[in-house]
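In: Sequence and predicted structure are below.
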Amino acid sequence: MHAMQYEITLPADYDMEIIRRRVARKGHLLDEWPGLGFKAYLMRERGVRGSPVNQYAPFYLWNTLAGMNSFLWGGPFQGVADDFGRPSVRQWSGLAYEEGGAARSWARFAVRRSQPVPSDGLLSDVMATAVRETGRLAGEDGAVLAAAAVDTSRWELVHFSLWAHDTPKTDGDVFEVLHMSAPERDRPARSC
């Protein structure tokens, strides 16, 4: 399981309806992409739900590296690079994934919370804590799913969750979900 996200920060006066229309037009392109657990097409608007920026920031959970690589190297990612420039693509190794009680509901909001991996203590304890936190988030009312992943080049832990209502029960950056492609959502490992 591999997590991936890129962020395209847009000007403060950017018409975010352009992003909504783009996703409405192109979101279906990954609805059957091999190797993709899910892609949440995310957006946040400056001044809405505490966002300091206008941003398009899709989040992916890949079941296979082959699927991720075919997307990045010859797939729809080229359209993003052509239209917005080539963004930096963050990647994390997956640690845990859990479906929430609202798994069959439409995800309306997403929350991404990043934190440094503590420099002291056992790394196995960090992983166990991340797995427990994923389970806790998935157990909250309105949770569609929760995942945890780590970037070992920065020693950064990321918790990602999708919510069926507009009051997510966790802290972090809040995004509106415009569309979700989930061709292999039933296949991610529950924990690594």
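Out: Yep, it's here.

In: switch to C-alpha atoms for all contacts and neighbour counts from now on
Out: OK.

In: starting at the chain centroid, how far to the longest helix along the chain?
Out: Using DSSP state H to define each element, the chain has its longest helix at helix 123-139. Between the centre of helix 123-139 and the centre of its chain there are 17 Å (CA atoms, centre = their mean, to the nearest Å).

In: and it, what other elements does it pack with?
Out: strand 89-99, strand 143-151, strand 156-163 (3 or more CA pairs under 8 Å, 6 or more residues apart in numbering; DSSP states H and E).

In: take a look at this one as well, against the first:
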Amino acid sequence: MHAMQYEMTLPADYDMSVIRARVARVGHLLDDWEGLGFKSYLVRERGRHGSEVNQYAPFYLWNTVEGMNRFLWGGAFQGLVDDFGRPAVLQWTGLAYAEGTASRAAFAVRRREPLPAGTELSALMAEAVGETERLAGADGAVLAAAAVDPHRWELVRFSLWEDDAPETAGEVFEVLHLSAPGRELIPRGRQW
């Protein structure tokens, strides 16, 4: 499992209906993308759910590196680059994945945090796995995942929620569309 995200922070007065229309127009194009676990088309709007910015920030879980690379290098990503410029693409190695019982994703929560030096890595990873399972077991949870960037030693916790934004730490996003052609293929539990 590989996690990936890019963020496009937009001007404070940006008309976010442009992003909503874009997702409505092209979101379905990844509904059957080979190698993709899921892509959540995410937005944050300034003044809503604690956001200070307007932002478009899709989050992906990939089942295969080949699927991810085909997306990035095979032309699909170029449309976004042509329209908005080339964003930095963040990537994390999968640690854990768990399914919740809710079915429709309306909100996402992402929490990125540095892994403190001097702490045993196996203990930090075990904690991340436990938190992933706890989040997925909460009322209204669709799924939860955790991944790490070992270059920056950064942990990302990601969860999808059915109804209103949950009371959990992190940045809250609205889910505009969910493409999930290989969600059932994402390995459950700890990823090592």
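Out: Arrived safely. Source: prediction; values computed, not measured.

In: Superposed, how do the two chains score by TM?
Out: Put the two chains on top of each other and the TM-score (TM-score structural alignment, normalised by the length of the first structure) is 0.97; 190 aligned residues with a CA RMSD of 0.7 Å.

In: follow-up on the earlier one: and the helices and strands packed on helix 123-139 of the first structure: which comes nearest Asp120 of the first structure?
Out: Closest of these to Asp120 of the first structure is strand 156-163, at 13.8 Å (criterion: CA to CA).

In: In space, not sequence, find me the middle residue of the second structure.
Out: Note on the second structure: the residue nearest the mean C-alpha position is Phe59, at 2.9 Å, using CA atoms, centre = their mean.

In: which residues touch the counterpart of that one in the first structure?
Out: The pairwise alignment with the first structure assigns Phe59 of the second structure to Phe59, based on TM-score structural alignment. Each residue near Phe59 of the first structure by CA atoms under 8 Å, 6 or more residues apart in numbering is listed here: 3-6, 39-42.

In: can you do 6 Å?
Out: Counting by CA atoms under 6 Å, 6 or more residues apart in numbering, Phe59 of the first structure touches 4-5, 39-40.

In: Now it. Nearest residue, chain neighbours left out?
Out: Closest residue to Phe59 of the first structure apart from its sequence neighbours, by CA to CA, 6 or more residues apart in numbering: Gln5 at 4.6 Å.

In: Check the mean deviation of whichever helix or strand Gln55 of the first structure is part of from the second structure.
Out: Taking DSSP states H and E as the definition, Gln55 of the first structure sits inside strand 54-56. Strand 54-56 of the first structure differs from its equivalent in the second structure by a mean of 0.3 Å after superposition (mean CA distance after the TM-score superposition for the first structure).

In: and after that strand, which helix or strand comes next?
Out: With secondary structure assigned by DSSP H and E, strand 54-56 of the first structure is succeeded by strand 59-62.

In: what's the burial count for the aligned partner of Asp151 of the first structure in the second structure?
Out: Counting by TM-score structural alignment, Asp151 of the first structure lines up with Asp149 in the second structure. Under the neighbour criterion other CA atoms under 10 Å, Asp149 of the second structure is assigned a count of 17.

In: isn't Asp149 of the second structure right next to Trp92, touching?
Out: Yes - using CA atoms under 6 Å, Asp149 of the second structure makes contact with Trp92 at a distance of 4.5 Å.

In: Give me the common contacts of the two.
Out: When CA under 6 Å, 6+ apart defines a contact, no residue borders Asp149 of the second structure and Trp92 alike.
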